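Trainee: I'll drop the sequence and a predicted model, then ask my questions.
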Amino acid sequence: MDEVAGAIADPVRRQILVLLRDGRLSAGEVAERFAISRPAVSRHLRVLRQSGLVRAELVGRQRFYTLDPGPFTELIAWLTPFVRPSGWEHHLDALETEVYRIRRERRDAAADSRKEGTA
């Protein structure tokens, strides 16, 4: 988890992840999108690869990168308790509770009326 958190701490690496979210890109295609040197982009890609967030595939002389979101799982699990649901989520939870309560009451009333009809 620490390696993933360290990898996404840099804004350039986060932007690379956003680019790769849409699909596979070559190292050159990634580098074209930044105003930093190709060696600097290469170092960022290496950090992302070492953290497991991207995979590299060598095709001829080109290296293609793809996003691997799997390593985010542990970080997301750790972060989730810190995120409070929005007001809407609370309202929707309350609505869901009310729907289940009404269904239960109707089911119980139907069961009671069946019992009265057979008694």
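Mentor: Received the coordinates, thanks.
Trainee: make it CA atoms for all contacts and neighbour counts henceforth
Mentor: OK.
Trainee: so how far is stretch 50-57 off the chain centroid?
Mentor: Here the centre of stretch 50-57 is set off from its chain's centre by 17 Å, with Cα atoms, centre = their mean, to the nearest Å.
Trainee: And for stretch 45-65?
Mentor: Worked out by Cα atoms, centre = their mean, stretch 45-65 lies 20 Å from the chain centre.
Trainee: what do you get for stretch 110-119?
Mentor: Between the mean C-alpha location of stretch 110-119 and the chain-wide mean there is a distance of 50 Å, by Cα atoms, centre = their mean.
Trainee: Presented hereafter is structure B, for comparison with structure A:
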Amino acid sequence: MNEKNQERDVYVAIADPTRRKLLRLLAEEEELPLYKLTAQFQMGRTAVSKHLAILKEAGLVDDRKVGRETRYRINATPLREIKDWVSFYEKFWTDNITILRSILEEDK
């Protein structure tokens, strides 16, 4: 299977700060056209489109044509994988902080 046919990894997709900002912008609005998204960055439409394509390959963004305009919306479902992964470590840190507190209390 060549790389273009593979679905992009969600972790790779959100690794870039520009793509995280795009997701945040899309989360704040129901749907945004490319020109409004591009206005939020100091880069051209082609660069923003490439970032959106990566998010789309990861399933994080959907698009639709309205006349000549392409509008984008967030699909947050794939973010659940990241939430679940982070939740494991949240439990790890909560448990360890509890242990540390009890050790510190014993030392008093």
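Mentor: Happy to help now that I have it. Predicted, not measured: the structure shown is a model, and the values here were computed from it.
Trainee: Kindly provide the TM-score of these chains.
Mentor: Once superposed, the chains reach a TM-score of 0.74 (TM-score structural alignment, normalised by the length of the second structure), with 87 aligned residues with a Cα RMSD of 1.9 Å.
Trainee: next one: stretch 16-33 of the second structure to chain centre, how far?
Mentor: Its chain's average C-alpha position is 8 Å from that of stretch 16-33 of the second structure, according to Cα atoms, centre = their mean.
Trainee: likewise stretch 18-29 of the first structure?
Mentor: Here the centre of mass of C-alpha atoms in stretch 18-29 of the first structure, compared against the chain's by Cα atoms, centre = their mean, lies 18 Å away.
Trainee: which residue sits closest to the spatially most central residue of the second structure in space, ignoring its chain neighbours?
Mentor: With distances taken as Cα atoms, centre = their mean, the residue of the second structure nearest its centroid is I14 (4.3 Å). Computed as Cα to Cα, 6 or more residues apart in numbering, the closest residue to I14 of the second structure that is not its neighbour in sequence is R20, at 5.6 Å.
Trainee: if I look at that neighbour, how far off is E90 of the second structure?
Mentor: The spacing between R20 of the second structure and E90 of the second structure, counted by Cα to Cα, to the nearest Å, is 21 Å.
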